[in-house]
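*Asks:* Just to be clear, the model below is a prediction. Sequence and coordinates:
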Amino acid sequence: MDMIWMSLVLLTGLLMLLGAGLWVAFALTATGLAALYFLSNVPIGYSLATSFYGASASWELAALPMFIWMGEVLFRSRLSEEMFNGIAPWVGRIPGRLLHTNIIGCGIFAAISGSSAATAATIGKMSIPELTQRGYDRKQILGTLAGSATLGLLIPPSIILIVYGVATEQSIARLFVAGILPGLLLMVMFAGYVGIWSKMNPSGVPVEEEESLPLAEKLRRSRPLIPVVLLIVGIIGSIYAGLASPTESAAVGVALAHLLSWRGGSLSRANCMDALMGTVKTSTMIAFILVGAHFLTVSMGFTGIPRNLAAWINTLSLSPYMLLLALTAFFILLGCFLDGISVVVLTTSVILPMVQAAGIDLLWFGIYLVIVVEMSQITPPVGFNLFVIQGLTGDNIIRIALAAMPYFLLLMAGVLLITLFPEIVTYLPNQMGN
């Protein structure tokens, strides 16, 4: 029981530091220092130096800035405009019509950016004015964008899956492949909801004079999508086939992103510098948080708190389902105040021993965790997708959050489905072997 009180004291101290506005990395490191100083006899300086070096020297971490760089380059290209023009001919006669361009566009861009915020900003800049001008329901425009942009965290290559893989020593390639089917499942669920909603609210979808295009013409108009699809297939296919590691495929993705940008006429010195600076800022921020989280993990290990906490959880005789229910509520609550990456790195050192003790597969848990973190991206007060869309539209953030609520519930249904049918997550990775 003493360990539980110590855990609560450390957690309270960490939340106080975060609430005071201290950078996440500093707050994590300070909490780790306090844990070592008061609860162990380990030399603090030596532990700090070795854990910092160990976290920063991870080869898997090299994939992180590469995928961020690829997304930054494509973010500044004409990709979003080309995607809208390429997708539109195929959805004109589906219930919901062009609202599906938000879902499909976000799904495609998610597969090449790895970032939820970048997906929301890129697709939103193009779709919000276009759909508003055509007379589509404003609430559904914002809802489909907010909900679908969360796919940037799940559909590989995902930045947050790299962070989880590094933090938990899981195979990043297997995590990437594990995210494919759940990501497609969520896209289908979102599209199904839009179709049902449009049938129940026909006034929210304008009756447009859609052209009856032959297949050849649809394919011709979709030609701008071909390079993007090849980029996605090249990255994921090379990992799935074992031809390249995630880091190697990321390097290829960066080269192809520059090629696509050049082909689209948006490759300029200014865009290249902006992409590089954006990459440096985002990558160093994430790496800094990871270093602090690794030190906290090491510190907690020396104190024995995670081990004893896991043993205490076992004494409660919680079933795996009850544990997951409690963790879901915990992650959603935490996600109301922290961004997704911070949620992952803050909790892994304490949560994973409980998860392992309950016999839950860590690969499956990674996908579960990402979907729950996706839900927190569209919950106020710190829903990053809500902030991005508010910046694009100037709409009240509560209105955007209400528009996104059905997609929050659909994400919750997605968590339930992968819990009842874990093969949705594990099937493809099992085809890869180890």
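*Replies:* Perfect, I can see it now. Only a predicted model underlies this, so the values are computations on that prediction, with no experimental measurement involved.
*Asks:* only C-alpha atoms for contact and neighbour calcs from this point on.
*Replies:* OK.
*Asks:* Which positions in the helix or strand harbouring A270 come out as buried?
*Replies:* In the assignment (DSSP states H and E), A270 maps to helix 269-303. Within helix 269-303, the residues that count as buried by 16 or more other Cα atoms under 10 Å are 271-272, 275-276, 278-279, 283, 286-303.
*Asks:* next, the one to line up against it:
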Amino acid sequence: MSVVFDALVVGSAPAGLSIAAALCHQGLNVAGLAKAPPPGEWPNTYGIWCDELEPMNMTHLLSHRWQNSVSYTAKKKILLHREYGLFDNLKLQSHFLEQCERGKMSWYQGTAAGIEHLATHSCVTTTEGTTVCARIVIDASGHQPALLKRPQNDRTAYQAAYGIVGTFSAPPIEPQQFVLMDYRADHLSPDERQEPATFLYAMDMGKGVFFVEETSLANSPAVSFEVLKDRLNKRLAFRNVQVNEIHHTEYCLFPMNLPLPFVNQSVMGFGAAASMVHPASGYMIGALIRRSPLVAKAIAEALNHPQTSPASVATIAWRALWPTDEIRKHALYLFGLENLMRFEEATLQAFFASFFQLPLPQWSRFLANTFSTPEILQMMLKLFAQTTNDVRWNLIRSAWGDRNLLWEMCNPKAHYLNSAHKH
């Protein structure tokens, strides 16, 4: 029989490399499977608040940092008083790969096509005919996972963005500024303002180069790239800014409200495959870095028992990734997302104006997903108390319309019971 690895990670994007590095750090014998094994180019930009990286001593992996962080909403400029950073993708990838290489990780090239679960290990077969076996298989292949199964979603909401890095006839934002979201819409016609709202996400990259990106926070169906490009061009033209040279074009599209995967399957998931995208913001990179060591430690402890089945190891890993409080929070964040998608533009802007007026520790930890459920509820009550009547009425109406999500928040263990029953 061919070698049986301790773990096989499917995928080589940030999710795959972060969990692979953490597993190698645990001393496990790890294999990776990817269409193009690393190193390789990561085309998207990955931003993160610097205070999320400081406890992990990883700020040296950033290519840019901005202290002048702002949002524009409800015609107000809101100073965020929080430093934002942009990863150097090559440095971040190298950071993970160095840990993988210290663990002597083995990489296989191919696409996962099927999996067979045996008594003590699982074997993944690729479309190219290669078979790789491991005691636990971790699918980190993205929001359309190769091996994982999840419930059907009746209405998938997508975050979509079109952005360019380049030079301009005049600065599109203030020098040395980072704009988290600019919802000002004076450049749009009254009819366009009735359509799903979009915002500008932008940063001064230095030396006359800027990154500007028109973004739809979440919508079903997704706002098209054509609409986003048109809105970005209109926004720039309204400010008398022309594009001189484009260095890079970014297209971003991913689901925000995927249900949690079935947790009784013998495959573990990580990253977007495991619904780790923050439903209220679209961020995930910080969660990957924080949570991969905890999941890897749980897997390593489970593998200490030589005859443990893949199903048993996966069960332990799933509970490490999605304990009951994380399931509660996921339901609350989905509830919040459903609210935002129903809001008209004026209500949406009023909501964010109130949100960023909350104390910095509250809104920052909400976006980082480092709050406990009681802390999130306390924050929501404070927001409800200080926002506008229009926002309050819409929140009350949504609480009834999305009561199933609130019920899931109150009964997180039902997810495990329902998963076992349905799958």
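*Replies:* Done, it's in. Note that this is a predicted model, so its numbers are computed, not measured.
*Asks:* Would you report the TM-score computed for these chains?
*Replies:* Put the two chains on top of each other and the TM-score (TM-score structural alignment, normalised by the length of the second structure) is 0.26; 197 aligned residues with a Cα RMSD of 7.6 Å.
*Asks:* still on that earlier bit, tell me the buried residues in the next helix or strand after the helix holding A270 of the first structure?
*Replies:* Moving toward the C-terminus from helix 269-303 of the first structure, the next helix or strand (DSSP H and E) is helix 305-315. Neighbour-count burial for helix 305-315 of the first structure flags 305-310, 313 (criterion: 16+ other Cα under 10 Å).
*Asks:* so what does the helix holding A270 of the first structure touch, helix or strand wise?
*Replies:* helix 24-39, helix 44-56, helix 63-75, helix 159-168, helix 340-357 (3 or more Cα pairs under 8 Å, 6 or more residues apart in numbering; DSSP states H and E).
*Asks:* Past the last one, which element shows up next along the chain?
*Replies:* Next in sequence after helix 340-357 of the first structure, counting helices and strands by DSSP H and E, comes helix 362-376.
*Asks:* which residues touch L395 of the second structure?
*Replies:* N339 (Cα atoms under 8 Å, 6 or more residues apart in numbering).
*Asks:* cool, M354 of the first structure as well?
*Replies:* Contacts of M354 of the first structure (Cα under 8 Å, 6+ apart): 306, 309-311, 313-314.
*Asks:* tally of neighbours for L53 of the second structure?
*Replies:* 18 (other Cα atoms under 10 Å).
*Asks:* Is it located within a strand, as I assumed?
*Replies:* No. Checked against DSSP: H, G, I helix; E, B strand; the rest coil, L53 of the second structure lies outside a strand; its state is helix.
*Asks:* tell me which residues of stretch 249-261 of the first structure are tucked away?
*Replies:* Residues of stretch 249-261 of the first structure classed as buried: 249-254, 256-261 (neighbour count, 16+ other Cα under 10 Å).
*Asks:* same deal with stretch 331-350 of the second structure?
*Replies:* 331-341, 343, 345, 347-350.
*Asks:* now stretch 110-128 of the first structure
*Replies:* Quick answer for stretch 110-128 of the first structure (16+ other Cα under 10 Å): 110-124, 126-128.
*Asks:* likewise stretch 381-400 of the second structure?
*Replies:* Under 16+ other Cα under 10 Å, the buried positions of stretch 381-400 of the second structure are 382-384, 387, 391-392, 394-395, 398-399.
*Asks:* Once you drop chain neighbours, what's closest to F210 of the second structure?
*Replies:* Leaving aside its sequence neighbours, F210 of the second structure sits nearest to D204 (Cα to Cα, 6 or more residues apart in numbering; 4.6 Å).
*Asks:* Any figure for the gap between the one you found and R328 of the second structure?
*Replies:* 37 Å (Cα to Cα, to the nearest Å).
*Asks:* Distance to I398 of the first structure and secondary structure for the buried residues of stretch 249-261 of the first structure - can I get that in a markdown table?
*Replies:* Formatted as a markdown table, those follow (distance: Cα to Cα, whole Å; DSSP: H, G, I helix; E, B strand; the rest coil):
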| residue | distance to I398 of the first structure | secondary structure |
| --- | --- | --- |
| S249 | 40 | helix |
| A250 | 37 | helix |
| A251 | 40 | helix |
| V252 | 41 | helix |
| G253 | 37 | helix |
| V254 | 37 | helix |
| L256 | 39 | helix |
| A257 | 36 | helix |
| H258 | 38 | helix |
| L259 | 40 | helix |
| L260 | 37 | helix |
| S261 | 36 | helix |
